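Asks: Based on what follows, work out the 3D shape:
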Amino acid sequence: MKDVFISLAIVLGKRDSLTMVESYAGFLKENYSDYEILLLATEDIPNISELLRYVDKIRFLQISNTSDYEILCAAALENAIGDITIIGRLENLTKDIIEQGVSTCFEGSDIVIGCTDISCPAWYRFGSRIFRTAVSRVINYNIPINDSGLRIVSRRAANTIISKNRFHRNLFLQMNHCGYTVKTLEYRCDKRLKKPHSLAKIYNHAVSILILNSTKPLRFMNVLGLFSSFISFLFALYSVVVHLFKRNVVEGWTTQILFTSIQFFFLFLILAFLGEYILRLLSNQNNTSSYNVVLEKHSSVMLDLSRLNVISESTASEVNLTQTGRDR
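Replies: Below is the predicted model of the structure:
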């Protein structure tokens, strides 16, 4: 049994079975000295009160104002109190990955990314590779393509992440950029995962990654605007020179239309990017929270009263290399 406090945070869906939660509670009780299970959902879950009556160390949080998975994971990270926090869904959680991930954290990796086989259409894979190649030139986008959405985070990494001003946005990318050691862990889920294929969600996620994490696209648009202005100046100079040195100039309506179309293309492209950055500024100035906890429930089961807060040895048999606030 590992001497560590584990927080298992599970984002519940509408059709998730609570029997799996009870199974994970038994697994944590057998393998770790302290644990809690944090359940998060965007609506009240049927039979949750019954589960809290006979299974101990469970907290249930009902979250409003969002259905975004990364924001729900951020809420889990902010409310968890364990030395190591495991964040996932029932569909991407297994007992093996919990055990392997905690062991990997003990070895010194503060953030563990779960990677598994994911089902997605060919157009999604093709577009994802193009996007990753392009974005990697702008920001350090290093999230694996087969990311399952499972994260295992040490306490010191969690403290660093939640200390950021807007850590709820693009949480997974901020985890990779927090400065601590990140490691990927391949595993097999009970069922093959599927990526969401909604074009609106894909577009919003892509724009959010590009706009919220770098000002380089805005700098590129500034350069593009200056280049367009320079081209306009050259064209104006060309028209004046032709008018001065050549008589009976043929009407250049084709060239004019082509040039005007190109200039308007650049103009509206620049305006679109400026609009996204203005939206970012307005969003950052908005004081509303990314999520709200509208309901919180706890297990009503009595804790183990026979357990004493006294130990016979001052040092643990297995050292956690990512622990915080203790002698190593």
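Asks: going forward, measure contacts and count neighbours with C-alpha atoms only.
Replies: Will do.
Asks: ok, residue 267 touching residue 225?
Replies: Yes - Residue 267 lies in contact with residue 225 (Cα atoms under 8 Å); the separation is 7.5 Å.
Asks: ok, which stretches of this structure are helices?
Replies: Ranges of helices in the chain, per DSSP state H, are 19-31, 48-54, 69-79, 95-106, 122-136, 155-162, 171-176, 199-212, 216-245, 253-285.
Asks: Off-centre distance for the fifth one?
Replies: Using Cα atoms, centre = their mean, to the nearest Å, we find the averaged C-alpha position of helix 122-136 to lie 18 Å away from the chain's own average C-alpha position.
Asks: neighbouring contacts of it?
Replies: Helix 122-136 has contacts (Cα atoms under 8 Å, 6 or more residues apart in numbering) with 141-142, 145, 197, 210.
Asks: could you dump the helices of the chain to JSON lines with distance to residue 186 and mean neighbour count?
Replies: Below are those laid out as JSON lines (distance: least, Cα to Cα, whole Å; neighbours: other Cα atoms under 10 Å):
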{"stretch": "helix 19-31", "distance to residue 186": "20", "mean neighbour count": "15"}
{"stretch": "helix 48-54", "distance to residue 186": "32", "mean neighbour count": "15"}
{"stretch": "helix 69-79", "distance to residue 186": "20", "mean neighbour count": "21"}
{"stretch": "helix 95-106", "distance to residue 186": "9", "mean neighbour count": "18"}
{"stretch": "helix 122-136", "distance to residue 186": "19", "mean neighbour count": "13"}
{"stretch": "helix 155-162", "distance to residue 186": "21", "mean neighbour count": "19"}
{"stretch": "helix 171-176", "distance to residue 186": "17", "mean neighbour count": "20"}
{"stretch": "helix 199-212", "distance to residue 186": "24", "mean neighbour count": "13"}
{"stretch": "helix 216-245", "distance to residue 186": "33", "mean neighbour count": "13"}
{"stretch": "helix 253-285", "distance to residue 186": "35", "mean neighbour count": "13"}
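Asks: now the other sequence, so there's something to compare against:
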Amino acid sequence: MINKEQNFASAIIYVHNAENRVESFLKTIIDVMETNFHHSEIICVNDASTDGSLVEIKKVSSLASCTSLSVINMSYFHGLEMAMNAGINLSIGDFVFEFDNTCLDFEPKIIMDIYQRALEGYDIVSASARRKEKATSRLFYKAFERYTDLSYKMSTESFRVLSRRVLNRVDSMNKTIPYRKIVYASCGLKTDNIKYNVVNQHGCSQDSKEKSYRISLAIDSLILFTEVGYSFAKAMTILMMCMSIAMVSYSIFIYITAHPVAGWTTTILFLSVAFFGLFGILTIVIKYLQIMIDLIFKRKQYTFENIEKLTK
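Replies: Sure, this is the predicted structure:
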């Protein structure tokens, strides 16, 4: 007989047009929760699915005997991040499992593996498939590593478990969370990642709306959480300033050595100096915008990994 965990566990599942796989996925989660936890809840976030996903969820709900099962039906398509935030706000568990999709490409035991790892002192434990990452994903994570000061190594994650301490700290750090993974990585608590072998990939594709959303999210996250925008603007400013200086030198050289059309030299000088100043001003403005983003979205307070009491 399995000794059930006393901690209250919440499982938040993102659902969008997944009628062909949500039934098997939800059955697996229900089985894991009821087998391993005395008290648990499952929250399905139905992000404006246009297929039969909600019908499938309701059909499976009768299988949950000890686990509370709820569905949040979003008013319109919000995308993964906003939808999962709704589920997190409703959850009450000591530990919260986040399933960003309903792709059951892992053995169910992996769910408890990451939970047991969390009990060893890790507040965030994620699970990632052992598969070759897409080129776009590798480029995205390399940009994050290059233009942020996070020591956390970003990778594609299938699901994760969070302690309540993580959620409390993230909530105190920032009420607006446009990209949860980055906020979790910057909260300062201990993290770990477990790799698993892929067992099934059938029916794990995303629809066009979800793919478009994730591309937009990646671009927005690079702008909000990294120095990519400012670095690009600074590089372009230096380039244009160098070109302006070159044009000033060229116009003076032509004025001295040749006989340019009347007004040509002054026009070129004016445009060169004007562009030099314009790009200088734009750099300052972009820097101010970067500071505002830092204060709003990347607002940092002191963070600590843990506290050790050395004396009684």
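Asks: one step back: nearest to residue 189 of structure 1, of the helices of structure 1?
Replies: Among the helices of structure 1, helix 95-106 comes nearest to residue 189 of structure 1, with 9.0 Å by Cα to Cα.
Asks: Which one (most neighbours) among the contacts of helix 122-136 of structure 1?
Replies: Within the contacts of helix 122-136 of structure 1, residue 141 tops the neighbour count with 19 neighbours, counted by other Cα atoms under 10 Å.
Asks: Quick check, that one in contact with residue 175.
Replies: No - with contact defined as Cα under 8 Å, residue 141 of structure 1 does not count as touching residue 175 (11.4 Å).
Asks: Now do the same contact list for residue 260 of structure 2.
Replies: residue 254.
Asks: I meant residue 86 of structure 2, not that one.
Replies: 45, 72.
Asks: Quick check: the aligned residue for it in structure 1?
Replies: Counting by TM-score structural alignment, residue 86 of structure 2 corresponds to residue 75 in structure 1.
Asks: how close does that match get to residue 61 of structure 1?
Replies: 9 Å (Cα to Cα, to the nearest Å).
Asks: And for residue 200 of structure 1?
Replies: Taking Cα to Cα, one finds residue 200 of structure 1 at 28 Å from residue 61 of structure 1.
Asks: What is the burial count for residue 287 of structure 2?
Replies: Residue 287 of structure 2, neighbours per other Cα under 10 Å, totals 18.
Asks: Confirm for me that it is in contact with residue 229.
Replies: No - assessed by Cα under 8 Å, residue 287 of structure 2 is found out of contact with residue 229, at 9.6 Å.
Asks: any idea how far residue 183 of structure 2 is from residue 85 of structure 2?
Replies: As judged by Cα to Cα, residue 85 of structure 2 and residue 183 of structure 2 stand 12 Å apart.
Asks: picking up where we left off before, between the helices of structure 1, which gets nearest to residue 321 of structure 1?
Replies: Shortest distance between residue 321 of structure 1 and the helices of structure 1, using Cα to Cα, is found for helix 95-106: 5.3 Å.
Asks: on that earlier part again, what is in contact with residue 85 and residue 183 of structure 2 at once?
Replies: residue 177.
Asks: circling back: okay if I get the helices of structure 1 as JSON lines plus distance to residue 114 of structure 1?
Replies: Shown next, in JSON lines, are these (distance: least, Cα to Cα, whole Å):
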{"stretch": "helix 19-31", "distance to residue 114 of structure 1": "18"}
{"stretch": "helix 48-54", "distance to residue 114 of structure 1": "27"}
{"stretch": "helix 69-79", "distance to residue 114 of structure 1": "14"}
{"stretch": "helix 95-106", "distance to residue 114 of structure 1": "8"}
{"stretch": "helix 122-136", "distance to residue 114 of structure 1": "19"}
{"stretch": "helix 155-162", "distance to residue 114 of structure 1": "17"}
{"stretch": "helix 171-176", "distance to residue 114 of structure 1": "12"}
{"stretch": "helix 199-212", "distance to residue 114 of structure 1": "20"}
{"stretch": "helix 216-245", "distance to residue 114 of structure 1": "30"}
{"stretch": "helix 253-285", "distance to residue 114 of structure 1": "30"}
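Asks: For residue 38 of structure 1, which of these is the nearest?
Replies: Proximity to residue 38 of structure 1, assessed across the helices of structure 1 by Cα to Cα, is greatest for helix 69-79 (7.3 Å).
Asks: average distance between that closest one and structure 2?
Replies: Aligned to structure 2 and superposed, helix 69-79 of structure 1 gives a mean residue distance of 2.4 Å (mean Cα distance after the TM-score superposition for structure 1).
Asks: Give me the distance from that helix to the chain's centre.
Replies: Counting by Cα atoms, centre = their mean, helix 69-79 of structure 1 is centred 9 Å from the centre of its parent chain.
Asks: likewise stretch 263-270 of structure 1?
Replies: With Cα atoms, centre = their mean, you get 32 Å for stretch 263-270 of structure 1.
Asks: Repeat that for stretch 131-139 of structure 1.
Replies: 17 Å.
Asks: before we move on, what about stretch 269-284 of structure 2?
Replies: Distance, stretch centre to chain centre, for stretch 269-284 of structure 2: 37 Å (Cα atoms, centre = their mean).
Asks: do stretch 237-246 of structure 2 as well
Replies: Here stretch 237-246 of structure 2 is found 36 Å from its chain centre; the criterion is Cα atoms, centre = their mean.
Asks: just stretch 165-175 of structure 2 next, same as before
Replies: 15 Å.
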